[in-house]
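>>> Sequence first, then the predicted structure:
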Amino acid sequence: MDTKSKLDIATQKKQSGDQAFKAGDMPAALRNYHESLMYLQGLDKNALESIGIKSPNAAPPADDGQTDEQKDAEKKKEKTIVDEMLEKIYSNMAACQIKNKKWDRAIECANKALAKNEDNHKALYRKAKALAEQGFFDKSKKVFEELKKKNPKDTASIDTEIAHYKRIDDEKEKANSKKLKGFLNKKSLETDA
């Protein structure tokens, strides 16, 4: 199968996944996203350029005194259409995993999206939410705070999320303290007798 066909099928599978997600069919969404990933495997910048697709953010080459190694490093940093699709697919898969309450998988998918673009606000949010749902409030708060720095316009809604998970964390802490206190009181009564 040629590069263009793979890219076309991957795009169609991603769109089918998006539609299934909107319809609330998480298994179908995840299946389509996985199939899209399979078609995207191995499609790198060189394969795309061979069919006439340039990187969307590629700048015209400039001779600014860079060494060949620096120019090669810059070329590797350029995002391709495949990179952008992978970022979106992994972020969307994280959303599916959150709907399924598969917190570890949601974090894994969000991290893969963030590997493609560390400023992906949706992936950061999904990672923070999954961490919080697992009970890792301090870790999730750090990710939420990072998200606030990268996306200041959503500060109010992010603060609301932090406050929500802080209340949950405080309630768990209170319950654990109560259990521990009861356990310690029970132990001291046994040793006094």
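Yes, it's here. Numbering: from 1, shown residues only.

>>> alpha carbons only for contacts and neighbour counts from here, please
Noted.

>>> what secondary structure does S55 sit in?
coil (DSSP: H, G, I helix; E, B strand; the rest coil).

>>> The nearest residue to it once chain neighbours are set aside: neighbour count?
Leaving out its chain neighbours, the residue that sits closest to S55 by C-alpha to C-alpha, 6 or more residues apart in numbering is T80, at 4.6 Å. Neighbour count for T80, taken as other C-alpha atoms under 10 Å: 22.

>>> here's the one I want to compare it with:
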Amino acid sequence: MEAPDQDIKTKMGIAKQKKEAGDQAFKAGEVQNALRGYHEAVLYLTGLTKNMPQGVPGSGIDQATEKKPKTEAEEMLEKIYANMCACHIKRSNWKRAVETADKASAVIANALRSLRPFSARQALAKNENNPKVLFRKAKALGEQGYFEKAEKILEDLKIKDEADIPTIDAELTRLRAMDKEREKVHNKKFKGFLNREKGSKAEQD
């Protein structure tokens, strides 16, 4: 029987291989194979996020007040969910894209629960994947017709991620155009319904 530490290392090693296989499949355009690799990696990471040690050795930060925001397993899990979100966007599976984006964000939230509020804000500000995940979530929400939710996320991102403002603005423009088109279609259907109702009443009279 393997020692606990060795068992963790073994599972981490396999999870890395599965994730890398998923990454390669995604780059090759094989989205289904990528998702399979990511799902298998998640299975090996289950439970490890609570067992991995935290701390930043040699960082010069007071370890009594600061902790490493994420363990290695948590960091990998967050990236996997973010990549799964990208896969679902490729397949136009918007509901699953939102779900996996939320899972990626949940990994961050769980990792930050033991931190002081100021430390948590710092960790989120330094997190590079978080803006990407939120951007993908907004895109998926907009595609499902939840424009107001998507707009709020993107407007907040413009404050947090100033370097990507042109990309965010482009997505906002695209979603607004989609929303207007949806409204036109809805109004046309509603107008047709009213006309049918008027015609029906006229026949009854």
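That came through fine. In this text the structure is predicted, and so the values were computed from the model without any measurement.

>>> Aligned to the residue nearest to S55 of the first structure, what sits in the second structure?
By TM-score structural alignment, T80 of the first structure lines up with T71 in the second structure.

>>> what's the answer for K178 of the first structure, then?
Using TM-score structural alignment, K178 of the first structure pairs with K188 in the second structure.

>>> Which of the helices or strands spans the aligned partner of G22 of the second structure in the first structure?
Aligned by TM-score structural alignment, G22 of the second structure pairs with G17 of the first structure. Element membership for G17 of the first structure, per DSSP states H and E: helix 3-22.

>>> how close does that helix sit to the second structure?
Its aligned residues in the second structure lie a mean 0.8 Å from helix 3-22 of the first structure after superposition (mean C-alpha distance after the TM-score superposition for the first structure).

>>> Show me the contact partners of that helix.
26, 28-33, 35-40, 43, 47-48, 51, 89, 92, 96 (C-alpha atoms under 8 Å, 6 or more residues apart in numbering).

>>> Nearest the geometric middle of the first structure, what residue?
In the first structure, the residue lying closest to the centroid (C-alpha atoms, centre = their mean) is A110, at 1.6 Å.

>>> quick one: that residue from K166 of the first structure, how far?
Here A110 of the first structure is placed at a distance of 22 Å from K166 of the first structure (C-alpha to C-alpha, to the nearest Å).

>>> same question, L43 of the first structure
43 Å.

>>> if I pick the match of T80 of the first structure, what's in contact with it?
Contacts of T71 of the second structure by C-alpha under 8 Å, 6+ apart are T49, M52, P53, Q54, A111.

>>> Filter the residues you listed down to the buried ones and hand me the ChimeraX line.
Per 16 or more other C-alpha atoms under 10 Å, the buried members of the contacts of T71 of the second structure correspond to this ChimeraX selection:
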select :49,111
